[in-house]
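**Student:** please find the sequence and the predicted model below.
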Amino acid sequence: MITTTTTAAAPRARLRRQLSRPVQAGAVLVVWVALWPLVRGRDTLALSPADLTPLHRWLNDLNDTIGANRNSNPIFLYVINEIRAVVGAFATFVQSLLSQPSFGRPVPVLGWLGVVAVVAYVSWVFANWRVALLAAAGFVFFGLQGLWQESMDTLALTLAAVAISLLLGIPLGIWAGLSDRFNRLVTPVLDFMQTMPTFVYLAPLTLLFLIGPASAVIATLIYAMPPAIRLTAHGIRSVPPTPIEATESLGATRWQTLTGVLLPMSKRTIVLGVNQTIMAALSMVTIAALIDAPGLGKTVVKALQTLDVGTAFNAGLAIVVMAIVLDRVTTAAGARVDQAGRPSRFRLPLKVLLGVLAVVCCYLSYTYVWAAEFPGEGSAGSALARGADAVTTWAQDDLSTATQAVKNAVTLLLVDPLQALLTESPWWLVGAAAIALASLLGSMRAAATTTVCIGLLVGTGLWQDSMTTLAMTIVATLMVMVLGIVFGVWIGRNRHVDRIIRPVLDAGQTMPPFVYLVPFLALFSATRFTAIVAAVVFAAPVAIKIIADGVRGVSPTTVEAATAAGSNTWQMITKVQLPMARQSLTLAANQGLIYVLSMVVVGGLVGAGALGYDVVAGFSQGELYGKGLAAGVAIVLLGIMLDRIARAAAQRSAAKTRPR
């Protein structure tokens, strides 16, 4: 009898332990909401847009001091200025090949015909003829849009940043793959670099390297280098031990083992790292338009600032086309690494013949104006811009009732109440609630990190703007998780749906953040809701894919057992698949938070306000530089706090689902 009672009590005790933390977290929220009317408006640390704190003034003075001593201070004179000069010279050299006059000629070194021929040839050599046709068509499209030079500037800065990123990143990745100590050392640094939203890189880099192409390339390579390091290290560490042991038993040196075994067997993963580096670089180069980087990003930024949807759409479409072309070329190159078939005997002669043809096209584009300047440039771009403007006018006139209803519903029911709770509560109450939630949902280490971040957020002098950004981030993340669960479960349970929707998700992940703002600017005009919706669409693909993989990873035996027990579809999803995929849900929330925070900040360009606006204003108004730099620090603190809480929750979830 005692044994039976103990056996029956064990599941109840385990259930109480599992429910205790969510219940306690809910209790914290209830207490917070109950206290809010009593303390509303006290200790809110409000700061008007024109006000500056002593920290902001000190940062302004620091900027002025650095500017005055840039050419006399030894650190700047012999280190920072030299780095800027070398990187700037390399970026200018790459630009000069594509879009600048050379040797006094009124034509570039490579005109449109030479660029298209080289791109098509390289795509065919490293990928296949289908990708080569896609690449050639994509680059011709840039000229038809009237954006040839802007596209070449973007491509030049991307290639310059990628070249330096791979030159540094692959050797560091090899080192991390061979050395456990260096891998442990570099992993937190890479985590930090990838956690920070892209905006954050810009302000401190302008402090050191000024604005312009050099700063844009440096910011881009810092953002784009982590994937190359991570995936190179992962590829080397994933090589099976058997071929390594066989090589070493034959007396091979470490260098021979590296070049003869490790690198060849990890080639596919390294190529994937190159792909991710290129996509990250293209994304960052467009955002670097805020620090005067030339190219398509500058066209989009100017159009967004003037609410010119047609021009923004035309340039945004060019960015999408470039992203698709670069992604398809590198993806096809990576897939081709695994092909073990014998190459065709006609391939080498054809490669030589097409190579000669590409050289001839380059010569023609260097010699003749008709092959250098795109004929009929802008014919398609004007039509696209007019069409986008017409669609925008139609949407704002005929769909305004529906769009305003959606915007008002989300704003009144979700954004406004949460923003009021965060911005009108005393800072100490918000901090106490955040620390308590971090300890309950995550861990004590996450609570300690949250405590530090809260204290530093107060120190930035931008508490209210930080809370406004946090409110938009939370609302957007909730919407991302709803979409992630609905579509993730659908894709995870149906292979046919997966084949249809996954290419759309892949395409969505290739587009730089700026592009998402354009269609929603047309639908909802410049408001914070525009930034929220754009953030949801930007972050949803990664969350959907993670949840779909988690649902598909549920053991077939478990699914069959539930089916045999008479579970219907709803019971199967809610009682079996989602609970078993709990770790994937937590990981999706983590990644969704980071993507949303990055995009909500970019939304400062279209009326989102808060920290995003502070950063943008800091670039354009010298007296607000210190405030913009402090806003960048606040964004980092929010990202670290949310990331650490979500990571700790994911680890706790994994520990619960791990078999004992």
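**Tutor:** Noted; the coordinates are in hand. Numbers count the residues shown, from 1 in each chain.

**Student:** hey, let's count contacts and neighbours off CA atoms from now on
**Tutor:** Noted.

**Student:** and for His496, the neighbour number?
**Tutor:** 10 (other CA atoms under 10 Å).

**Student:** and if you look at Gly104?
**Tutor:** Gly104: 7 neighbours (other CA under 10 Å).

**Student:** report the secondary structure state of it.
**Tutor:** coil (DSSP: H, G, I helix; E, B strand; the rest coil).

**Student:** biggest helix in this protein, by residue count?
**Tutor:** helix 2-39 (DSSP state H).

**Student:** find the centremost residue of the chain, please.
**Tutor:** Tyr595 (6.2 Å; CA atoms, centre = their mean).

**Student:** now the closest residue in space to it that isn't next to it in sequence: how far from Val480?
**Tutor:** Spatially, and ignoring its direct neighbours in sequence, Tyr595 is nearest to Ala539 (5.2 Å; CA to CA, 6 or more residues apart in numbering). Using CA to CA, to the nearest Å, one obtains 7 Å as the distance from Ala539 to Val480.

**Student:** comparison target, given below:
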Amino acid sequence: MSQPTTAGSGIAARGIVETEKLNHPKDKRPVEPGAAPPVVEDSGISRWIPALGVILLWIVVWSFTKGTNTLALPGREHTDLHQTFTDFNNTLLASRDTNPVMQSTNSISELLRNFFDWAQRMLVRPNLPRPVPEIGWLGIVALATWVGYAIASWRIALLVLASFLSFGVFGFWQDSLDLLIVTGMAVVITILVGLPLAVLAGTNVRANRVITVVLDFMQTMPTFVYLVPVVLFFGIGVGGAVVSTLIYAVPPIVRIAGFGIREVSTTTIEATDSAGQTYWQRLLKVQLPMARKTIIVGLNQTILAALSMATIASYINGPGLGKPVLNALVANDFGGSFVPGVLIVVMAVMLDRTTTAASERSERVARGGGGNVRLRRILLAVTGVAALVCVYLSRLELSLAQFPTSTLGSTVSDGADDVMGSIVDLIGGVTESFRNAISYGFLNPLQSLLAESPWWLSGLGILGLALVFGGVRALITTVVCLAGIWYLDLWHDAMLTLTMVLVGTVLVMVLALVFGVWMARNRWIDLGIRPLLDAGQTIPPFVYLIPVLALFGSSRFTAIVAGVVYAAPAAIKLVADGVKGVSPTTIEAGRSTGQTTWQEITKVQLPMAKGSLVLATNQGLLYVLAMVVIGGLVGAQALGYDVVLGISRSEEWGKGAAGGLTIVLLGVMLDRITRAAAEVRRDDGPGTRRAFNVRLPIGPPGR
């Protein structure tokens, strides 16, 4: 999982497929000079033969043993192991005032809380004896707009202006600024921690290997799981929200900035070394400046990850827009969640576009293309003075300090409720039919096979499939992960979660194949759909639950559909890029033999893009897993519910911790199986050998 992402697209992953032309000893056919290489059919389908054999054998044994030894725990029952975890939690909580570790985490949490309170007094919340913030809303909007112009352009300044005004006009000024404060605190600390690690990873091969293993583990873990240990050590509220956010936001900047530093031309480094420069001179004057654009891309991804996690942290009383969204989701109030949900998206787009534009501008300036520098400096000075005047005025007038009360948000919420009610009335029958078709035709049979098989049968079946698709390396990892899942006493819940993830991934790949191939074969479709996919990858995952919950109600199917919507953009883009990367010469050779469009897609383009398809499956699995876990908030049950229960009820913390660890093991197992499958080297036929050299992207995000 080492490929950096592109700015402005949330997580835009690409698989890299390298094709080697080798002389095959069995290929005796003459080839005319300049002729296109022969088109051959993909032989990779052979792996499905033993896979089907494993599944059929599994079904036969299941038919005689189903319902026995499933290791299911009825209701809220927990085991001795879960109670041991709970006792450990209680012991640590009881020693907050004496345990050095707990004292340290308490101090950090208190420091973060104090800084947040100071920022609130400065920007948001009236505080006695002074009944207004130190800087009122007019001053904040003016300063933010000026910063947007200073680091990017006037277009970004207008975007920032409109975004900040929307926070107040729709009645969520304080919640919006609270979310920005938490995100900003986490990003600043992330930069202070992440950049040194990125430099170490970019300049030291051995350190990079160790750091990469840790980052892979962190990015395989679904976002919601981060809350379990954070609550134990840092408590709920601002401290826990900031810490969980910064932990989740560290990997993108470390990975991407480290990649940028490593990619600096060795020729350039050798040329400057010959002049006798020191390590620090090489780093500060060559490597960091030349990796500037990539580092800002890493900052972009870090900011989006921080915003996503800060929103999810509302479940542990983290301040911000996530709170009204969560409250409305619990009450199944679509209108109440719609406005704050949209504002979260507005904030994400604003931050994404601003950092992306800043990256592009820094690159132009570095190349000497910054435009009229003198005019820009004059405009910056004039607008800067105007911003300071606005700050001064906001300290004098109460109406310019506290954002005026607005009922527009309530009006929009009521309208959204009416619109969604009409939509549900209109297509409620269709959505119910779709849910029943998937549930009875696919979800329930698969759940019965996975969750109602004896635990040893499910384990053997999964091990057999891991060996078929991923080889010995994947088999070893799967053995370790399944042993851990069995030990944590949540085997049945793990199988229920795995069922939802597999069903969601199948639906994601159906969408990815349909839209990905369509985009790859039609330039205009690509131009029309890709911006929507970019926007979809910018939206924090928490927001996806809002419309899906309104359409499907509280159930496991809601979590599955939300996972599909969340995972589809990345998978579609992977498939589109992979199919688009197939050699035009190969395609023309197929057409010259009279192939139909369907034959061209199924026998040439998809087989040749197999690396991207496997990579899309990998990302689909992990994204759906992350969303299914969050779906525990809306009735998804299984492991997601175990984690929610453990966070919300102290006496069930042990079961929640076991659920979190089980989710991590499940994610690692799925990730390693699909990664191993993506790295398989195979023969395509006479004259051609293809090697799939796949760089897996940053995992789910949360983005």
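**Tutor:** Received the coordinates, thanks. Everything numeric here is computed off the predicted structure, so don't read it as measured data.

**Student:** circling back to that earlier point, Ala539 and Val480 of the first structure: who's more crowded?
**Tutor:** Ala539 (31 against 28).

**Student:** before we move on, which element is the counterpart of the more buried one in the second structure in?
**Tutor:** Matched by TM-score structural alignment, Ala539 of the first structure corresponds to Ala567 in the second structure. Using DSSP states H and E, Ala567 of the second structure sits within helix 556-580.

**Student:** show the subsequent helix or strand relative to that helix.
**Tutor:** Next along from helix 556-580 of the second structure, by DSSP H and E: helix 584-592.

**Student:** matching residues in the first structure for the following helix or strand past that next one?
**Tutor:** Following helix 584-592 of the second structure in sequence order, the next helix or strand is helix 597-600 (DSSP H and E). Taken onto the first structure by TM-score structural alignment, helix 597-600 of the second structure occupies residues 569-572 there.

**Student:** for that stretch, which positions count as buried?
**Tutor:** Met572 (16 or more other CA atoms under 10 Å).

**Student:** overlap of the contact sets of Ala539 and Val480 of the first structure?
**Tutor:** Gly592 (CA atoms under 8 Å, 6 or more residues apart in numbering).

**Student:** and the match of Ala539 of the first structure, how close does it get to Leu326 of the second structure?
**Tutor:** 21 Å.

**Student:** stretch 292-312 of the second structure vs the first structure, average offset?
**Tutor:** With mean CA distance after the TM-score superposition for the first structure, stretch 292-312 of the second structure departs from the first structure by a mean of 0.3 Å once superposed.

**Student:** how far does that stretch sit from the chain's center?
**Tutor:** 11 Å (CA atoms, centre = their mean, to the nearest Å).

**Student:** please apply the same query to stretch 567-585 of the first structure.
**Tutor:** Counting by CA atoms, centre = their mean, stretch 567-585 of the first structure is centred 29 Å from the centre of its parent chain.

**Student:** what of stretch 590-603 of the first structure?
**Tutor:** On CA atoms, centre = their mean, the centre of stretch 590-603 of the first structure falls 8 Å from that of its chain.

**Student:** what range in the second structure matches it?
**Tutor:** Residue span in the second structure matched to stretch 590-603 of the first structure, by TM-score structural alignment: 618-631.

**Student:** what of stretch 111-123 of the first structure?
**Tutor:** The aligned range for stretch 111-123 of the first structure is 136-148, by TM-score structural alignment.

**Student:** then stretch 417-431 of the first structure?
**Tutor:** By TM-score structural alignment, stretch 417-431 of the first structure lines up with residues 445-459 in the second structure.
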